[in-house]
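Novice: Curious how this folds, go ahead:
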Amino acid sequence: MLRARSDGGPAPGDIRNIVNRGRRIEIEANRKALLPIIDIVLTCGRQNIALRGHRDDGRITESEPPDNDGNFRSLVRLLVRHGDGILKEHLEKSGSNATYISKTTQNQILDCAMSIIRSHVRENIQGRFISVLADETTDRAGREQMVVVFRYATEKEGKWVVREDPVAVVDLVEEIKRTGKVSEEEEVKMSGENIGNVLTEKIKEFTGAGSATIVGCGFDGAAAMASENVGVAAVMKRDNPYCDYYHCAMHSLNLCVSACCKQPDIRGCIATIKELTSFFNMSAKRIDALRRAVKTAAPERSRTRLVSLCATRFLERHDAILTLCEMLLSVVTALEDMETWYSPDTRNKAGQLRRALSSASFLVALFALESITAIMLPVARALQAKQMDAVTALEAVQACTKVLQSWREQPDERFAEVMTKAEQAAESLGVVIKPPRCASKSVYRANAGDSDDPIGYYRVNCFLPLLSSTLQQLEQRFGERQCCRSDICSDIV
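Specialist: Here you go, the predicted model:
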């Protein structure tokens, strides 16, 4: 010690060096043991593998327990079995309060990862123009969760790319209680003002003061979100003068398709498709009957199941319609076979569905839907593409609108193709396309046009109303306001 003091520093054998060296070795060993645990937690998060936490207490043994103790502990055990000696030694020799495998440590690792990600996003948006996207839904635990996403442009490898980064997931009810100072006894109002205040507070917590300029916000079309007077869009506009509201283009397209199906034949066709897919998909025996019918009629076809008609996703809706058009004969054959089964419920339902599929109104409506959704399908795919900008999206919608408008002006040629497909399907099913009996005054059935001419009747009462309704919805939801903004953006670019 005297020599150390006289030299002005610690000697190699000094106790401080020995203590510090032991501490450094311990730190390095702990870090090496913690690395695979961190990797497991991040892998589970990346692959959407659940980390439950309620069984993550106590030591881990190399042998499998009699009861399933969860994904995390199973993955730790897997690494130990396959040669991770450092992790194995750590689990065997560490103290019970320093194993780093508890649910508390897992949450701390996830919090650290979130901080790193948020810090990276915060650096990317520094001094940039950003848009805020938000959507809410109720999870399986009954909590109203709202996710907040920042959309912005950043430079990567010399090219500008558009990024959409989630920055927060908010328990909306609890946040409204906190920010609005609502007591436990009071009703929590999911108003635009309350949701907007929560969203604004979360944005300020993340971005800080003046770090980014918010120039746009995107929500669904609900009044509480989209209203320019009392909605979240109004709250965002009040705090950010340059922030304009945009309705999700893909959501608008889905609403167009849903709203244009009010014509009776189209509505009945969609209801029949929903009932048909539910009837087949709810029973393995019925699925097998359809598979055998498909293999008999078209052995080369790979798809042997019907697709459910999704109410909110356009791509799935078109797939359901197209699949039924291709498998119509096989479906009817399977239904005819089911009419001989022992179960009376199956027999009755199969007969009901077979008669519905063999009706002229259903066949015409089905192929009319198929022709129009086929035109809108490229638009739907374009709107869901990565890094799609507003200008390109609205240009795709306008191109689709022009095609449908040309059909509306000269419908005979297009409807002739629809009728040809419907007549071919009817011939394979052994039925004849003819208009229904029409009274002089019909309440529940359209009776415009010539009731003796099937082409004229279904063109006037089915195809043209569907076409006109689709065009009307496209013009309403992708109207002058959004097109004007698109023109401004294209001029700037």
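Novice: C-alpha from now on. contacts and neighbour counts both.
Specialist: Fine.
Novice: Would you double-check that T340 falls in a helix?
Specialist: No - the assignment for T340 (DSSP: H, G, I helix; E, B strand; the rest coil) gives coil, which keeps it out of a helix.
Novice: dump the residue contacts of it.
Specialist: Residues near T340 by C-alpha atoms under 8 Å, 6 or more residues apart in numbering: R347.
Novice: roughly how far apart are N97 and S330?
Specialist: Here N97 is placed at a distance of 65 Å from S330 (C-alpha to C-alpha, to the nearest Å).
Novice: who has more neighbours, these two?
Specialist: Shown here are N97 and S330; by other C-alpha atoms under 10 Å, S330 has more neighbours (22 against 9).
Novice: tell me the SS of that one?
Specialist: Applying three-state DSSP: S330 is helix.
Novice: check contacts around it.
Specialist: Listed by C-alpha under 8 Å, 6+ apart, the contact set of S330 reads 290, 293-294, 297.
Novice: Grab the nearest non-local neighbour of the residue nearest in space to the middle of the chain.
Specialist: Residue closest to the mean C-alpha point of the chain, counted by C-alpha atoms, centre = their mean, is R313 at 8.2 Å. Distances taken as C-alpha to C-alpha, 6 or more residues apart in numbering put N254 closest to R313, at 6.3 Å, once the chain neighbours are dropped.
Novice: just to revisit the earlier point, just to be careful, could you list which of the contacts of S330 are in helices?
Specialist: 290, 293-294, 297 (DSSP state H).
Novice: Sequence B follows; please return its structure for comparison with A:
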Amino acid sequence: MASSTSKTTDKYFKISSVKDDTNELAPQQEEKKIHGGTTASVVSLLSSSHSKDVVTNCHVLQIIIEVIILCGRQNISLRGHVEDRGNFLAILGEVAKCDETLANHLALGDIRARYTSPKIQNELIELGGNEILSSIVESCKAAKYFVIIADECSDVSIHEQLSLCLRFLDKDLNRQLVIREEFVGFRHAESLKGEAICELLLQFLDDLGLDVQNVRAQCYDGAANMAGKFKGVQARIREIVPDANYVHCKAHALNLALINSSSNMCVRNMMATVQAIAFAFDYSAKRLLSFANENEEVQSQMQKRTKLRTLCETRWSSRTDALFTFLTSFPVIVSALEDLKEDHDDKAGQYLNAILSFEFIISLVVAQHQGLGGQGFVLPVTSASSERSFSAMRRINTYLRSTMGDVRMSSLALIHVHRDMSVNTLRVIEQFAARKTRHVDFM
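Specialist: Below is the predicted model:
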């Protein structure tokens, strides 16, 4: 009986030992599983989810950038007095109607990561402008030597803005040499003294990564702070780079010569009369309506102009435009003045007598055909590119957008002026993500 009990006990302990060994092996097997295929599956799932999020985030941000670039190219203000009614969000909303991913982002996305705020807009505008600027600077560096063209002008906020353009050689698609003059931005000029502007120009070139020793010419207008023989910008630049020859803007020089050549009393009287009549029709609704009614017959000859052009003392091109418009619409002007004279407009009678005189007609025809406005001249170096950039500045920085910052205005000007240049949105996204830690991942 005892032996039977002993056998049973031994059998029990053997079974228990096997169960215990099995229980000890279970955690080890589970550990192997965790460190094996199961963990790999979790990592794979996380990686797949992250990649999907990155693709979605990049897709949304790319559309936001493209809308901002579109507004910049077309000079459409992004924000309104009320943020929700701005053009940027309105266009983005229209795009979202055809894009479910963007619609979900705008409707359900984290408010901290929608990337439509004014601060983010400014950042993306700056990056878009920098992308265009980098392309221009790379081409300029490839050419090595270049010319700087600069001018200054007040914006609507009465801040002096310095415009810089670069002139250099490049090759077109046919590998032929072409001359390029490219606007590269505005800088706020706190002082208009020659020393201050010179330092601003040198800092501008340094920020662009261009070597000032490669400057071979500099072109400005004839203002004393720019063209001064001893303390002007051109003199200070030549102290640093002796090879940087100064060229007085040929267009400004031509304008001064034309003003002096117009010292003949008949020509001066003719121009004064043209200016007075242009102002008279411009600032009187009654006279402008009379001119418009008579203007329909010759409008095609006037190149679709609906108003007379005024003269400008410093804009050489405005003279040709004003004289051409006046001469082309001469019969219309006479007819309109006759109608106004019959309507007891005393000024109209005086103007009519003046323009029907023999001296006036001869002076007008000779002045227009001899090119007193400056047409027909091939000017190799002028500051016209800077002048055109100021026209862009006035279109961008209007009275309603007068609180715009300098960086935003310069970047928008780059996008607007170089509207034909493409912007690599993927590179903008990379730079945007690399600037600082974002609420969502883009890489």
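Novice: just the buried members of the ones in helices among the contacts of S330 of the first structure?
Specialist: Buried members of these, scored by 16 or more other C-alpha atoms under 10 Å, are 290, 293-294.
Novice: now D7 of the first structure: how far from N20 of the first structure?
Specialist: D7 of the first structure is 19 Å from N20 of the first structure, by C-alpha to C-alpha.
Novice: whoops, E316 of the first structure was the one
Specialist: Counting by C-alpha to C-alpha, the gap from E316 of the first structure to N20 of the first structure is 63 Å.
Novice: and the two? which has more neighbours close in?
Specialist: Each of E316 of the first structure and N20 has its neighbours counted (other C-alpha under 10 Å); E316 has more, 15 against 11.
Novice: And what about the nearest residue to the more buried one once chain neighbours are set aside, helix, strand or coil?
Specialist: Counting by C-alpha to C-alpha, 6+ apart, the nearest residue to E316 of the first structure once its immediate chain neighbours are dropped is C310, at 5.8 Å. Secondary structure, three-state DSSP: C310 of the first structure is coil.
Novice: Count the neighbours of C310 of the first structure for me.
Specialist: 14.
Novice: go on, A368 of the first structure?
Specialist: Other residues near A368 of the first structure come to 27 when the count uses other C-alpha under 10 Å.
Novice: Can you tell me the element the corresponding residue of the second structure for it falls in?
Specialist: When the second structure is aligned by TM-score structural alignment, A368 of the first structure is paired with V366. V366 of the second structure is part of helix 358-369 when elements are defined by DSSP states H and E.
Novice: on that earlier part again, other residues contacting the host helix or strand of the residue nearest to R313 of the first structure?
Specialist: Secondary structure from DSSP H and E places N254 of the first structure in helix 249-259. Contact with helix 249-259 of the first structure is made by 220, 311-314, 380, 383-384, 393, 469-470, 473-474, 477-478, as judged by C-alpha under 8 Å, 6+ apart.
Novice: if you set the cut-off to 10 Å instead, what comes out?
Specialist: With C-alpha atoms under 10 Å, 6 or more residues apart in numbering as the test, helix 249-259 of the first structure has contacts from 218-221, 267, 311-315, 317, 369, 372-373, 376, 379-384, 390, 393-394, 397, 466, 469-478.
Novice: Restricted to helices, list the residues you listed.
Specialist: Using DSSP H, the contacts of helix 249-259 of the first structure in helices are 267, 314-315, 317, 369, 372-373, 376, 379-383, 390, 393-394, 397, 466, 469-477.
Novice: Restricted to buried residues, select those residues in ChimeraX.
Specialist: Here is the ChimeraX command that selects the buried residues among these (16+ other C-alpha under 10 Å):
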select :314,315,317,369,372,373,376,379,380,383,390,393,394,397,466,469,470,471,472,473,474,477
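Novice: In the first structure, what residue corresponds to Q74 of the second structure?
Specialist: Aligning on TM-score structural alignment places Q74 of the second structure opposite Q47 in the first structure.
Novice: what about its match, how many neighbours?
Specialist: Per other C-alpha under 10 Å, the neighbour tally for Q47 of the first structure reads 8.
Novice: try D69 of the first structure
Specialist: Count around D69 of the first structure with other C-alpha under 10 Å applied: 17.
Novice: same check, this time on C266 of the second structure
Specialist: 15.
Novice: Helix or strand next in line after the lengthiest helix in the second structure, which one?
Specialist: Longest helix in the second structure, counting residues (DSSP H): helix 39-73. Per DSSP H and E, helix 39-73 of the second structure leads on to helix 87-96 as the next helix or strand towards the C-terminus.
Novice: could you check the angle helix 39-73 makes with that next one?
Specialist: 130 degrees (axes from the mean of the first three to the mean of the last three C-alpha atoms, to 10 degrees).
Novice: Onto which residues of the first structure does helix 87-96 of the second structure map?
Specialist: Under TM-score structural alignment, the match for helix 87-96 of the second structure is residues 71-80.
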